[in-house]
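# predicted model and sequence below, questions to follow.
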Amino acid sequence: MKEIEVCPSTLAQGFDTYSPAARKVLFDGKMVSPHLAEPSPSTDSPEAKEAIKKISRISLSGVQPKFAVVLDQNNQLRYARNEERGTYILKPRPNAYHILNKEYCAANEHLTMQIAAQAYGIETAANGLCFFANDEAAYLTRRFDVHTDGKYQQEDFAALMGYTKSNGGSDYKYCNASYEDCAEMIRRYVKAAPIDVLSFFRLILFNFIILNDDAHLKNFSLIDRGGEYRLSPAYDLINTSLHLVQSRIFALDKGLFKEGMKLVDTHQVGRTDFEEFGKRIGLPQRVIKKEIDRFAQENSLAKELINRSFLSDALKKQYWLSYDYRRKMLNL
């Protein structure tokens, strides 16, 4: 059984299971074990094959399998079956041959989400790690679009812009828009647009310094939980440089601006680009400066979270060095 010395959600020290703070946001305070009785899909065992026949696979987008999960009456996490509505999403390790360090994908996403929430104050989907019997880690996140009586209305930015595979091509979520276009969707559909545009600006800055180059159109959403649309909590945040041979700067081909950006190497992106981006999406100059300064500074809590994470020692070092390099670029 996987030995745990920090909370597998908040990464707080001195816990061998989920901390009270983690249980509150993930499980409404219920005592839930991070150890899963269900078999890992990656084992390809007869037990795993039999279990997967009965469960609901949410999607197989790209290389990341996602499974619907519920918390049963015994406070055990298990795969959702038949027509059950999953209240959690489980991401086991991917099996694609071209993904590096695939056994640490879950730990990476979990760490990145925690850094976003704790170190930078970004609203994120509640999340944590859980572990199969073979000690393999899986990423667990609570669905923010599901409530007791059903689902909240949620639209990702690809849908808001009207892009699908049929009219936008196989790479429709990457090649048809810029982050400036995304901000326009917020201004078009959100009454409290100034608040959410600022949140979006922070999220783009975070994705840049954390090397998340998979922040495509479907990884941003508007959600209606109280009679009006707001920017949804952040989700699917990960340092992709740990898993890809050739990572990018921005997920969207056009980058920050509607007309696109000429990007040859990372040295061509810096503070002035984000200053111009903030200006274009309607933020005051003093706010732009304050936010860029904050993301450009070394964040001691981020470093602590990296060191307490479930990454290997080598990947912790790689994560920190890549993140530290990128945040310093905001000073250029």
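Done, it's in.
# use CA for all of it now, contacts and neighbours both
OK.
# does anything pack onto the helix or strand hosting residue 90? Which helices or strands?
Following DSSP states H and E, the helix or strand that holds residue 90 is strand 88-91. Judged by 3 or more C-alpha pairs under 8 Å, 6 or more residues apart in numbering; DSSP states H and E, the packing partners of strand 88-91 are strand 64-71, strand 137-142.
# now for the residue nearest to residue 192 when sequence neighbours are not counted: which residues touch it?
Closest residue to residue 192 apart from its sequence neighbours, by C-alpha to C-alpha, 6 or more residues apart in numbering: residue 230 at 7.5 Å. By C-alpha atoms under 8 Å, 6 or more residues apart in numbering, the contact set of residue 230 is 190, 192, 196, 222, 223, 224.
# go again using 10 Å as the cut-off
Contact analysis of residue 230 by C-alpha atoms under 10 Å, 6 or more residues apart in numbering lists 154, 186, 189-193, 195-196, 221-224.
# next one: whichever strand or helix holds residue 25 to chain centre, how far?
Take DSSP H and E as the rule and residue 25 turns out to sit in helix 20-27. Offset of helix 20-27 from its chain centre (C-alpha atoms, centre = their mean, to the nearest Å): 19 Å.
# what about versus this one:
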Amino acid sequence: MQRPLALNGLVYSKDNSLTYFIKRFDRIGHNKKLALEDFAQLSGEDRHTKYKSSMENVLAIIEQFCTFPKIEFVKLFKLTLFNFLVGNEDMHLKNFSLITRDRKISISPAYDLLNTIAQKNTKEEIALPLKGKKNNLITNDFLKYFAVEKLGLNQKVIDGIVQEFHQIITEWRKLVGFSFLSQQMQEKYLQLLEQRCKRLNF
């Protein structure tokens, strides 16, 4: 998937425990800071109200502020599919951001992309409702309603994105197996991935 990600990884600490790190992407060198605003700030919400929105509002923010919103809509669609497939139901407003580089405003590199459903008991499938719902989402909610009706993507673009996912899902399964997750967590992760792929006919 050609989706910019914030540089991140795991390093061993002195006590031999693993520590997660993420490199700041709003800095150039030691002194220059890039303008970065999350979608909670842009919509007048805060950390206490970061779930009080919708995916439709997310695309409205992109349309309002981004220099080339149509390009960003493709990124948003990929990110939305990814989060659903891997079970990230914590993609709230503060996990979307816009960054300004060379006078161009675009979606920032993605961050906080993880499987949250396998780690806790949750009754929701996504953090921000799509088509008024957070559960029981089906293929048409993503590929017809969101991609076509709301984002205005043409069928060729949609088919290309779906094909990208088809090609990469096998690699995802391998990566889960190579991860530091326990055997039990790996099984839960893969089980969820299989369920979501079937839901979307991937």
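Arrived safely. All of these numbers come straight from a predicted model, not from anything done at the bench.
# quick one: the helix holding residue 25 of the first structure to strand 64-71, angle?
100 degrees (axes from the mean of the first three to the mean of the last three C-alpha atoms, to 10 degrees).
# identify the residue range in the second structure corresponding to helix 20-27 of the first structure.
Counting by TM-score structural alignment, helix 20-27 of the first structure falls onto no part of the second structure.
# could you tell me the angle between that helix and strand 137-142?
Using the same axes, to 10 degrees: helix 20-27 of the first structure against strand 137-142 is 70 degrees.
# those helices in the stretch 201-332 of the first structure, which residues are they?
Assigned by DSSP state H, counting those that start in this stretch, the stretch 201-332 of the first structure shows helices spanning 271-280, 285-296, 300-308, 313-329.
# the third one vs the second structure, average offset?
Mean deviation of helix 300-308 of the first structure from its aligned counterpart in the second structure after superposition (mean C-alpha distance after the TM-score superposition for the first structure): 1.1 Å.
# got the angle for that helix vs helix 313-329?
160 degrees.
# for helix 300-308 of the first structure, enumerate the helices and strands it packs against.
helix 105-114, helix 313-329 (3 or more C-alpha pairs under 10 Å, 6 or more residues apart in numbering; DSSP states H and E).
# centre of the chain versus the shortest one, how much separation?
Distance of helix 105-114 of the first structure from the chain centroid (C-alpha atoms, centre = their mean) equals 8 Å.
# and it, which stretch of the second structure?
Going by TM-score structural alignment: helix 105-114 of the first structure matches no residues.
# so what secondary structure elements neighbour that helix?
By 3+ C-alpha pairs under 10 Å, 6+ apart, helix 105-114 of the first structure packs against strand 88-91, strand 127-131, strand 137-142, helix 193-210, helix 300-308, helix 313-329.
# check the fit of the third one onto the second structure and give the mean distance.
Superposed on the second structure, strand 137-142 of the first structure shows a mean distance to its aligned partners of 1.0 Å (mean C-alpha distance after the TM-score superposition for the first structure).
# where in the second structure does that strand fall?
By TM-score structural alignment, strand 137-142 of the first structure lines up with residues 18-23 in the second structure.
# likewise for the first one?
Using TM-score structural alignment, strand 88-91 of the first structure lines up with nothing in the second structure.
# residue 157 of the first structure reaches residue 186, doesn't it?
Yes. Taking C-alpha atoms under 10 Å as the definition, residue 157 of the first structure is a contact partner of residue 186 at 9.2 Å.
# joint contacts of these two?
If you check residue 157 of the first structure and residue 186 against C-alpha under 10 Å, 6+ apart, the residues they both contact are 221, 222.
# that older thread, what lines up with the residue nearest to residue 192 of the first structure in the second structure?
Using TM-score structural alignment, residue 230 of the first structure lines up with residue 106 in the second structure.
# what's residue 60 of the second structure aligned with over in the first structure?
By TM-score structural alignment, residue 60 of the second structure lines up with residue 184.
# report the contact partners of residue 68 of the second structure.
62, 104, 105, 106.
# roughly how far does the closest residue to the first one other than its chain neighbours sit from residue 151 of the second structure?
In this structure, residue 62 of the second structure finds its nearest non-sequential neighbour in residue 69, 5.9 Å apart by C-alpha to C-alpha, 6+ apart. Counting by C-alpha to C-alpha, to the nearest Å, the gap between residue 69 of the second structure and residue 151 of the second structure amounts to 10 Å.
# tell me, what's touching those two both at once?
In contact with both residue 69 of the second structure and residue 151: 59, 60, 63, 76, using C-alpha under 10 Å, 6+ apart.
# now the buried members of those.
59, 63, 76 (16 or more other C-alpha atoms under 10 Å).
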